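> Sequence first, then the predicted structure:
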Amino acid sequence: MFQGTGSDVGKSLMVAGLARAFTLRGLKVLPFKPQNMSNNAAVTADGGEIGRAQALQARAARAPLSVHMNPVLLKPQSDVGAQVVVQGRVEGNAKAADYQGWKPQLLPRVLESFDILRANADLVLVEGAGSASEINLRANDIANMGFARAAHVPVVLIGDIDRGGVIASLVGTKAVIEPQDAALIEGFVVNRFRGDPALFSDGMRMIADATGWRSIGLLPHFPEAARLPAEDALGLAGPGERKQGATIRVAVPILPHISNFDDLDPLAVEPDVEIIRVRPGEVIPADCALVLLCGSKATMSDLAVLKAAGFDIDILAHRRRGGHVLGLCGGYQMLGRTVSDPDGIEGEPGTVEGLGLLDVETVLSGEKRLEEVSGESVDGMPLKGYEMHMGVTEGPDRTRPFATVGGRAEGAISADGRVTGTYLHGLFADDRQRAAWLARLGGKAAGFDYEAGVDDVLDRLAAHMERHLDLDTLLAMAR
């Protein structure tokens, strides 16, 4: 099990890299995360959903996705706290304080999922959540040491030198956790090192001497990680510097409950495309070709934020200038005339006005659609992707669907063809669809195979792990 001294120290990426490395050694590897909190999720082969990071790790292990890889997924939702997904299915909503009472009932199901994976693999790589030193959350924990102790799993602790204080964070973790928990930690990794490794050799020795843990290695920064899907919305940087050579600017409002934002990743690596991430308080650029509204775990709440930030005015002005607008999933719902929540799924029951750019109305329903789909868009271009949403959207603009999938009409297009809404995620990962959209916007796709590119990066990440970490010692630790 790989735990961290804090959030975003590289746990997810390390498990992905090791999954590919051990798979290339000929082992059957499966990833596992007892509890995850993320609005970035993937549809599994067994009809449920798991965190996007576990989907990437499964891909690295060349294994089909299973709900058992992430048995508890928390999806933050506005006023109702978090949606609790257990073994792939929604079981309810819980606020943070209430969720603590759920944990004792969830641990047996977490252990059940772990046993199912363990029975079908040579090696299970487990990812912790947040920080191992959060002793205030230790009671009833199922994400870190609570799971490790219950499942008798050895732990490797990861520290991030890039954020500073890595010696204190590693040594300090041992100082504050219970002795029985500390006894489970058998090794440590210092991640994201930049420069000459010899300069930190004394630091590695000091950590080992102070903790009694074995060094698994000093892992240099891996810049190509930026080409792999990110799980945390905190990683969505602001506008930054202009992208040299790009001719198409795509503006993306970053709203509090943005979900499945890895839809942006294939566009971001196109040389002709510059993604402009616009946060509240900023202005959607007047020279963008496309405004893209991503998915949302709380459509009505995010719609209120969008309007309060004045993005609705910017988007309407963009449309008047002849620009294109695309809404994906929750973004599609926002584009319509109204969004209704009669059952209080997202909070208080009610109806709010949308942007009115599509003549459709959405009613949020309690049944969640989770499925992989394939078909073709209205221009006859093949596509594949997945659906993951609650809600039914209907109205006159549905007579101009965006696509046909499984023999049914999907999505809606405005009369002038400049506003499109669809429930399909993964649209731009399909090279054919990405090329068609860029042509529609006056640009040209570079012609690369996006999915093959992700696999190439995973192979290089695995080689990076082999060079800098002691993988034989990790295998010796495994029980």
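Cool, the structure landed.
> CA atoms for contacts and neighbours, from now on please.
OK.
> Tell me which residue of the protein is furthest from the middle?
For the chain, the largest distance from the centre (C-alpha atoms, centre = their mean) belongs to residue 209, which lies 36.7 Å off.
> what's the helix or strand for it?
In this assignment (DSSP states H and E), residue 209 forms part of helix 201-211.
> Packing partners of that helix?
Here helix 201-211 touches helix 166-176, strand 214-220, going by 3 or more C-alpha pairs under 8 Å, 6 or more residues apart in numbering; DSSP states H and E.
> of those, which approaches residue 16 most closely?
Between residue 16 and the helices and strands packed on helix 201-211, the tightest spacing by C-alpha to C-alpha is seen for strand 214-220, at 14.2 Å.
> let's bring in a second model and compare:
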Amino acid sequence: MSVTLMFQGTGSDVGKSLVVAGLARALTRRGLRVAPFKPQNMSNNAAVTADGAEIGRAQALQARAARREPTADMNPVLLKPQGAAGAQVVLRGKIVGAARAREYQQWKAGLMSAVLESYERLRASADIVLVEGAGSAAEINLRANDIANMGFARRVDAPVVLIGDIDRGGVIAQLVGCKVVLDPEDAALIRGFIVNKFRGDPSLFDEGMRFIAERTGWRPLGLAPFFPDAARLPAEDGFGLRASKSEQGGGLTIAMPILPNIANFDDLDPLRAEPDVRFVQVRAGEPLPAEAQLVILPGSKATIADLSAFREAGWHIDLAAHMRRGGRVFGICGGYQMMGRRIADPHGLEGPPGAVEGLGLLDMETVFEAEKVLKQVRGATIADGVPFYGYEMHAGRTDGPDCAFPLLRFEDGRVDGAASADGLCAGVYVHGVFADDRLRAAFLSSHGGFASDLSYEASIEATLDGLAEHFERHLDVDALLELAR
């Protein structure tokens, strides 16, 4: 019979996703069939399943940790923030509409049945379901019709473990405060707590753990030290991206502007991991670095809005100077669309219907269409036949003279991408291609860099194993299994 354990947090970015991923790998290594589940996620970092469904990137990583294929049931409701248009609502992997924050509160009651159906299907295929909450367990202003935290836990009578982040400070108040503000019936579902991201001598927090346990009545289940290798894993959302610093590296400097609606930025993680690459994340108010040989324009969930923000930051001026110095530009998905002459949104998918002028780096135009392309793909580069794999996730159709020089050919014969006549500007729709060691090596070589002997996929597996061992050492995993029901 399948059992369930839910992990909620005192806030966003306290480490819920990593705890679930680490425990998924740990319990899988113990021989259990594990299924990760997040009723509702809000993130523009998404993944595409084998059957063409869209789910949160974190749930795809957790599925990998559990050594099983990701499915839409693992994240039945995905909200993708879309600037002024509110958030796109993805139900069981497919877009069903868009809603602003207040409007969405009315949607939630109708979504619970789909959430419960997905949960029951996962239970049928697993020994244990590890459920991840969203945001803070104490968001009592959003408690009505809640499907993400206590609303879901109450419906399925799931025992809850509450996670607090000591790295940001105030963890005692975080955890004790949750007990104070929660409805007593909700608080009764919390059976234990974890203090995450500790740095230093753990004995110095013994009294803190005792105090939290005494004030809440919850069982202390572990004080988990900060796990620095977590930076190697794909991030769930933009919190880690905003907090990260420009990285020091080797000979090739790559700059990436951080757009307000940046999406699927884990595309660039494999490049960041290369020792010969210095990867610089540029925030609004900072110039694109003059020493960069390559500027990468990342994906976006609101391409037109991010194109406007790009210009407001003055980066179009920096980019023109970069081009005059002989620098190169590469775009992925939304960033690729921005590089054209024009972007049209006739159906108002991102806001009011209309069209805007692009950056003009590529001779092509993009038209947004209601039907979204969601597909895992494989193929080879057209120039030199280097194999690649990745996924498509876009709602635009791009055409123009520079599309006569595509970069990729899929196994089904389709082509993707465009390049300028001088070869300095290029882009593709496909996400995730740099995870392929062969493709990444060829890309770096063509831009004057050198690839190391890094096996990116193997490094992810090793990191998940390390994460599992980390939590086995510092959490009471046996007690967690006892709490599950």
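Right, received. Where do you want to start? These figures come from a predicted structure and were not determined experimentally.
> how about the residue farthest from the centre of structure 1, what's its match in structure 2?
Counting by TM-score structural alignment, residue 209 of structure 1 corresponds to residue 214 in structure 2.
> State the distance from that match to residue 159 of structure 2.
Look at residue 214 of structure 2 and residue 159 of structure 2: by C-alpha to C-alpha, to the nearest Å, they are 19 Å apart.
> same deal with residue 54 of structure 2?
Distance from residue 54 of structure 2 to residue 159 of structure 2, by C-alpha to C-alpha: 28 Å.
> The two - which one has more neighbours?
Higher neighbour count among residue 54 of structure 2 and residue 159: residue 54, with 28 against 21, using other C-alpha atoms under 10 Å.
> when you align them, which residue in structure 1 goes with that one?
In structure 1, residue 54 of structure 2 lands on residue 49 (TM-score structural alignment).
> same check, this time on residue 477 of structure 2
Match for residue 477 of structure 2 (TM-score structural alignment): residue 471.
> that older thread, in TSV: the helices and strands packed on helix 201-211 of structure 1, plus mean neighbour count and distance to residue 358 of structure 1.
As requested, those are exported to TSV (neighbours: other C-alpha atoms under 10 Å; distance: least, C-alpha to C-alpha, whole Å):
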stretch	mean neighbour count	distance to residue 358 of structure 1
helix 166-176	19	51
strand 214-220	20	48
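> closest one to residue 187 of structure 1 among these?
strand 214-220 (4.4 Å).
> Now find how far off-centre that closest one is within its chain.
Distance, stretch centre to chain centre, for strand 214-220 of structure 1: 26 Å (C-alpha atoms, centre = their mean, to the nearest Å).
> got the angle for it vs helix 201-211?
If you take axes from the mean of the first three to the mean of the last three C-alpha atoms, to 10 degrees, strand 214-220 of structure 1 sits at 150 degrees to helix 201-211.
> which secondary structure elements does strand 214-220 of structure 1 contact?
Packed against strand 214-220 of structure 1 by the contact rule (3+ C-alpha pairs under 8 Å, 6+ apart) you find strand 185-193, helix 201-211, helix 450-468, helix 471-477.
> Which of these sits closest to residue 242 of structure 1?
Going by C-alpha to C-alpha, the one of these nearest residue 242 of structure 1 is helix 450-468, 22.6 Å.
> Against residue 6 of structure 2, how distant is the counterpart of residue 124 of structure 1 in structure 2?
By TM-score structural alignment, residue 124 of structure 1 lines up with residue 129 in structure 2. The gap separating residue 129 of structure 2 from residue 6 of structure 2 is 8 Å, by C-alpha to C-alpha.
> ok, now residue 344 of structure 2?
43 Å.
> now residue 272 of structure 2
33 Å.
> And residue 34 of structure 2, by the same measure?
For residue 34 of structure 2, the distance to residue 6 of structure 2 - C-alpha to C-alpha - is 13 Å.
> Report the set of residues contacting both of the two.
Common neighbours of residue 34 of structure 2 and residue 6, using C-alpha atoms under 8 Å, 6 or more residues apart in numbering, are residue 130.
> returning to that earlier point: and residue 272 and residue 6 of structure 2? Which one has more around it.
Taking other C-alpha under 10 Å, residue 272 of structure 2 and residue 6 do not tie; residue 6 has more neighbours (27 against 19).
> Counting by contacts, list what whichever helix or strand the more buried one is part of packs against.
Per DSSP H and E: residue 6 of structure 2 is located in strand 3-9. If you count contacts as 3+ C-alpha pairs under 8 Å, 6+ apart, strand 3-9 of structure 2 packs onto helix 16-29, strand 128-132, strand 160-165.
> Those: which one's closest to residue 415 of structure 2?
Short answer: helix 16-29, nearest of the helices and strands packed on strand 3-9 of structure 2 by C-alpha to C-alpha, at 35.2 Å.
> so the next helix or strand after that closest one aligns onto which residues of structure 1?
Following helix 16-29 of structure 2 in sequence order, the next helix or strand is strand 34-37 (DSSP H and E). Aligned by TM-score structural alignment, strand 34-37 of structure 2 falls on residues 29-32 of structure 1.
> Off-centre distance for that stretch?
17 Å.
> Show me what counts as buried in it.
29-32 (16 or more other C-alpha atoms under 10 Å).
> mean deviation of that stretch from structure 2?
Stretch 29-32 of structure 1, aligned to structure 2 and superposed, deviates on average by 0.5 Å (mean C-alpha distance after the TM-score superposition for structure 1).
> picking that back up, can I get the helices and strands packed on helix 201-211 of structure 1 in TSV with distance to residue 103 of structure 1?
Compiled in TSV, those are given as follows (distance: least, C-alpha to C-alpha, whole Å):
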stretch	distance to residue 103 of structure 1
helix 166-176	22
strand 214-220	32
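> hang on, the earlier thing: who touches the match of residue 124 of structure 1 in this structure?
Residue 129 of structure 2 touches 2-5, 34-37, 122-123, counting by C-alpha under 8 Å, 6+ apart.
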